[in-house]
Each structure stands twice: as structure tokens, then as C-alpha cells.
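# can't give you the sequence, but here's the structure:
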């Protein structure tokens, strides 16, 4: 039976499905340069398309949390429905790309579908591999990172082809993700679908001091993360121009910077087994925060040096995310874990909107100076971690 075969390696199945499903997230950013030339899309317009995905994701997480869908419907079923719907809408963007308003609507709906992929993927990981949540979530978030970078790779591989091809390929991968998760099903380590529950049940988790601290650390991390990922093509493009390289280098280098988050997450997950999720989150958040502070001061440094710093930043900027998720998963009420994670994701991704808006709007005026807009995120995250009751965390 297919399910039995997949259940032998559930983590591998889930993380591959996460990779394929989240390729929808930045699918438009991956073709941003070609799209700008094809439909005269400005930097601000690209920022609006990116924020629309974030806004859709926030709305979707709030819906599944407040309606109880996160805990009343099986995670595998919700994941599969969201992935199929997202694949169709992502492909449909091709038809409306020339109209910014319709494009924003399509990207909002794509983000709405992603709310059924990412948080539910976390719940599936916990349901199948609860013992080493930090390490397992490291793989999951690493695949989210690689999924985010994947559109740049698809664009690099199809650079001579029309810009529509990477979007269609991303939609195809999302369909495969739906099939994988639907075939695998839910794991045995969580209770079945809850029969009901009051709206906003996930907010009850904020009554726990350690969950609250881990959530606020995650919020600071989110402020920095997606704005940085949005800026990666701008930052890489600046150094490519200084090196007098052709534009074909842009998607490959942008992919490399973002994709380095995968080994960052996996490395963080592995060392969390002996260093603890708390310490890994604190260390990697401090590294990315330091780069927020210093990078604008180094604008005249050699381009290769700045590209190397971007590689380090790409490695560290996401490595704390699975550890925050592991801390939140361990301290949230078990019966409402899905709702608590969905609420945390909704608030965290709401933090990404002003950060993306500020940095994309001021890029043409401030260039590297916009990175200072990201600094409050790591500062908030580190302050939140400082308030955690570490003695109650034990081995987490």
C-alpha cells in the first residue's frame, strides 16, 4: 500500500512536499526582472505583489485558526486542498499579470492557499516525528527556504524561455506536493480532529509566558526575514553590476543566497539536540542582526566580499525559525496546537508587511541604507528570548 511505503520515511515525504508547495510563494519574484520588462512593473509594484502574498497568508492563517479548521480538519486533507487550489491560482496569474490590481488579487489568493501548506506542514511534522521537533522542523523550514529560492532556480534554468515557464513549473510542483501529503495522511502522535472550539482558541496559548516569549521572538525574526528575501535580487543585482557580469547571473546567485538557508536550518536543527533550541535561536538571530547593522556601512567594500556576507546572512536569517517553532510547539496547549501555530504565523507574517513596504519603497533612495529598517526585528527577538524562563524549557 502506498501509504505504508510513504509512512516509512514520513519526514522526507513532508519536507519534499513542503519544498514543492512553497515554490508558489516567491514564484513571481523569481521572474521579477523579466516581468518588469514585459508589463512595465516597477519596484514598488513588485513589492505590492509580494505583500499581497503575505496578506493572503495572514488572512488564511487567521481563518483556519478562528474557525477551528486547523484542529477540526485533518492536516493532510487541508494541505492537499490548499496546494491544488494554490497551483491553479498561481498559473492563473499569467493571464492577469498585465493588470496590477488583478495581479495583486491573484497573489493574495495564492497566499491564502499557502496558509494551508506551511502551518499544517509544521503540525504534520510534529504528528509524525515529535521526539526531535527542533531537528525535524529544521528540515521543514529549510525546505520552505529552498521552496522560496526555487523560483530563482527555475528562472535560471529557463532564462532563455518566456517568463511564464517558471510559474507553470511551480504550479506543477504544488500538485505533486498535494498528492504526496494526501497519500501519506496524518501521523499518530496528535489527537484526531477536535469536534469544536471557540474562535480565537489559539490566543489562549499567549497566557503561557514561554509561548508568549517564543512567539515574540518569532515576530522579530519575521520582520527581518521576508524583507531580506525580497531584497536579495536587488542586493545581488547591485554587486553583479559592479562586477560587470551579465543579467543571467542574477537568478542563480539570488537562488544561492536564499537556498543557503536550507543548510542553516538543518545545521541549527542538529546542534539544537545538544545546544538547545533556545541557544540556537539566540545565536543565529544575533548573527543576522549584526549583519543588519554593519552591511550598509560596507557599501564600498569589494563586491565579492559583499556577496560572501550575503551568503552568511542567507545562512543565518532563517536558521532560528524552526527553533522558534519548536519552542512554540512545546509550550502551546496540545489540543489547540494547530490554532496556536496558525495565530503565531498570522501575527508574525503581519510583521513582514511594513518591513517589505519600507524597504522596497526606499530602495531607490537609500539603497543599502534600507537594511537598517530591518534591525528592530532581531533586537525585538533577542529581548523576547531574554525574558524566557529557561529553567522550564529543559531540553527544548
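Arrived safely, thanks for sending. Note that the structure is a prediction, hence the values are computed from the model and not measured.

# could you use CA atoms for every contact and neighbour count after this?
OK.

# burial check on residue 302, number of neighbours?
Applying other Cα atoms under 10 Å, we find 12 residues neighbouring residue 302.

# where along the stretch 201-350 of the chain do the strands fall?
Under the criterion DSSP state E, counting those that start in this stretch, strands are not mapped anywhere in the stretch 201-350 of the chain.

# work out for me the element the residue nearest to the spatial centre of the chain sits within.
Centroid-nearest residue in the chain: residue 144, 5.5 Å away (criterion: Cα atoms, centre = their mean). Element membership of residue 144 [criterion: DSSP states H and E] is helix 133-157.

# what about versus this one:
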């Protein structure tokens, strides 16, 4: 495993495994119309179902950070274990029950175990690819995006089958991804033996201006991204409902728009090698922020072409900066706590998504829905200001 050839083949394995396991993330959202039929008295099920996965992920990342799991133990073994357990919790939502709280509990537990998959996958990549980390994480986060979108595609192809088939399939994929990592990806050559978590030392990373700039940029990015993903099917449904002759396939276009962000992650990682990580991140964040501001125009246009073109532009720009922020965080984190630092920043970022999702859900009932998504521009503006800090110009 010391040869360059062996190391090069590791990245595709990590990418594929990340894709397979993160297909669990939006599995519940993909079958939401079917689940709503089981709980018709739950008007906020979309926001709550998504938020519970995010809350589970936040809780998991916090626990993983406090215990320094991915630094003290083999990251591959952590990924393997969490992938199997997450698959089981995902499968549990197929158990017939009448209490919606049980459904939310299993989605929470699935999110909790995803904390041992997404940030740990980035930790594994950083242990193998110290140089060119932006490109490596571009492919890795691209796999996350494809994994997130994939349940919508499954729903498209299994539309004539019970909704449980989507859950069965995503659990099987997670199981396969966990096995791949365990059998084919040992500890990386750049892995540094970890140390026990120390709260003060973990926060010391924020004293580093480059680390702080990257983290705050990521936080602004997260305010927008998952809320856009969560409400994307609603945007498509609204367009169909307001245009009598429109018949957009909601699961299919939900998949295509979200999955397009996977391509931009990979492209952003490649471009960052030539034009600079911070520069590409700032361009992507500016474009997605512009999409938020222009949403009152293009989400309510009568042209299906411009409506879909706008959604694809938003999907492409909204994710292109994600691996770049992670790369900057990993680069400037304390070396012995790199995995913990990535996990902690993920934890804060996903906590922000819960606030954003609930804010949009609540305000949609109070103000003109035409302008509701402009609120998401707050995140990109905040992130750009963090990136434009002159002290980080050399990053």
C-alpha cells in the first residue's frame, strides 16, 4: 500500500463507498409523499423529517468529536461499523407503526451514524492525499451529493412498487459501501496517531485565521444548501400545480438537479488546483447567493425551460464550494486532530441547516412565498465576507 499505484486506486474505492453509504441521507425525503399518507395529521413532516436526520448527524458528530473517534481508532473500521448500523436504522422505518415519533427517531439514529461516514470519509482521504487534497475531496463530496440524490432516482424507477423498496435498496447500498471500505482501504500513510479530545485545544483551531475563514465560509454555504435540497421537490410540485399543462417528473428532476452538484464538486476540485481553492470557492458561493436573490423571478416564470435551467444552475453552484471549504479546514486544522476538526466543523455546519430549514418552513406560512428563498442569500453573503478577509489572501 506504499506504492503510488496502490494509493491512486484508493480514491475510487473511497468515493464509491461514500456514495453507497450516503444514499441513506435523503431516503426518507424520496418517499415522503408515501409517508405523508400514513401520517396525514403531520403538516410539518417535510421539515421535521429532514431536520431529524440533520439533528442526528449533529449529535453524532459532536459525540465523535468529543471522543476523538476518527483520530483514536482506525477511520476505516469506524466507517465500516457506522455504515452497517446506519443501514439497519434506515431499514427500521419499514416496520409498521402508528406513532410518527418512531419514524423520526429512526431517521435521527440514521443521521447519527452518518457522522461516522461523511466526515470520516474525508479523514481517510486526507490520510492518503496530503497533496492535492482539494481534488480528492472534490470527488469525495461529489459522491456524497450523488448519494444524497440517488434515492430520488430510485423512487423514479420503483414508482409502481411499494415505497419500502427505496429503503431496502439504500440499506443494501450502505451495507455494500461499508464492506468495501473495510476490505480494501487500510489506514493511510499520512495518518498521525491521535490524542484524546481536549475542548480547549479543539477550539484553538479557530485562533488560526485561515481555519476560521474556511470554517465560517462553510457555515454560510450550509445555511443555503440543505434547505434548497429539502424544498426542491416542493418547488417542482408548486410549478406543476401552477401550470396546468406542466407534468415535470418530480423525483427524476429532484435527482438530476441535486446530482448535478456532484459534477460541480469534482470540477471545482480540479479547477482549484489551477486557480486556487479560495478563489473557486468564492466564485461558487457568489453564484449560489445570486440564485437565492433571483429566485422570485425564475421560480415563478411561466417557462419550464428557464425554470429548470435556473434550478440546475443553483444545483451546480450550491455544492461546488463544499469540498473546497473542507479542504481548507483540513489543511489548517491541528494535524493530530484533523479528523476531529473536520467532524466539529461539520457538526456546527449541519446545526445551521436545521435552523435554516425551520426558518423557511415557518416563514413560508407568514410571508409571500415568492420571496421566501431570498432569505437563503444570508449564508453566501456571510461566507463571502469570511473568505474576503485580507489576512487569508495567500490561501
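Sure, I can see it. Fair warning: this is a prediction, and the values are worked out from it, not measured in the lab.

# let me see the TM-score of these two.
The TM-score (TM-score structural alignment, normalised by the length of structure 2) is 0.94; 390 aligned residues with a Cα RMSD of 2.0 Å.

# coming back round to it: residues contacting the residue nearest to the centre of structure 1?
Contacts were defined as Cα atoms under 8 Å, 6 or more residues apart in numbering; by that measure residue 144 of structure 1 touches 18, 19, 22, 118.

# tell me how far it lies from residue 379 of structure 1.
Remark: distance between residue 144 of structure 1 and residue 379 of structure 1 (Cα to Cα, to the nearest Å) = 24 Å.

# and for residue 8 of structure 1?
As defined by Cα to Cα, residue 8 of structure 1 lies at a distance of 42 Å from residue 379 of structure 1.

# before we move on, what about residue 195 of structure 1?
Counting by Cα to Cα, the separation of residue 195 of structure 1 from residue 379 of structure 1 is 40 Å.

# ok, these two, which is more surrounded?
Neighbours were tallied for residue 195 of structure 1 and for residue 379 using other Cα under 10 Å; the higher tally belongs to residue 379 (17 against 9).

# my guess is the more buried one meets residue 287, correct?
No - in this structure residue 379 of structure 1 lies outside contact range of residue 287 using Cα atoms under 8 Å: 11.3 Å.

# show me where the stretch 201-350 of structure 2 has its helices.
Residue ranges of the helices in the stretch 201-350 of structure 2, as given by DSSP state H, counting those that start in this stretch, are 209-242, 250-275, 277-298, 304-320, 322-332, 338-363.

# most packed of those?
Among the helices of the stretch 201-350 of structure 2, helix 322-332 has the highest mean neighbour count (mean count of other Cα atoms under 10 Å), at a mean of 25.

# ok, and what's touching it?
126, 133-134, 137-138, 140-141, 205, 208, 210-211, 214-215, 217-218, 221, 265, 268-269, 272, 277-278, 280-281, 338-339, 341-342.

# then stretch 6-18 of structure 1?
With Cα under 8 Å, 6+ apart as the test, stretch 6-18 of structure 1 has contacts from 117-118, 121, 124-125, 128-129, 136, 139-140, 143-144, 147, 174, 176-178, 180-181, 183-184.

# can I get the buried part of these as one ChimeraX selection?
When burial is assessed using 16 or more other Cα atoms under 10 Å, the buried subset of these is captured in ChimeraX by this command:
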select :117,118,121,124,125,128,129,136,139,140,143,144,147,174,176,177,178,180,181,183,184
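
# so residue 307 of structure 1 touches residue 234, yeah?
No - Residue 307 of structure 1 is not in contact with residue 234 according to Cα under 8 Å; the separation is 12.0 Å.

# so what does residue 386 of structure 2 match up with in structure 1?
Aligned counterpart of residue 386 of structure 2 in structure 1: residue 384 (TM-score structural alignment).

# now the host helix or strand of that match on structure 2. Mean distance?
Taking DSSP H and E as the criterion, residue 384 of structure 1 maps to helix 376-386. Helix 376-386 of structure 1, aligned to structure 2 and superposed, deviates on average by 0.6 Å (mean Cα distance after the TM-score superposition for structure 1).
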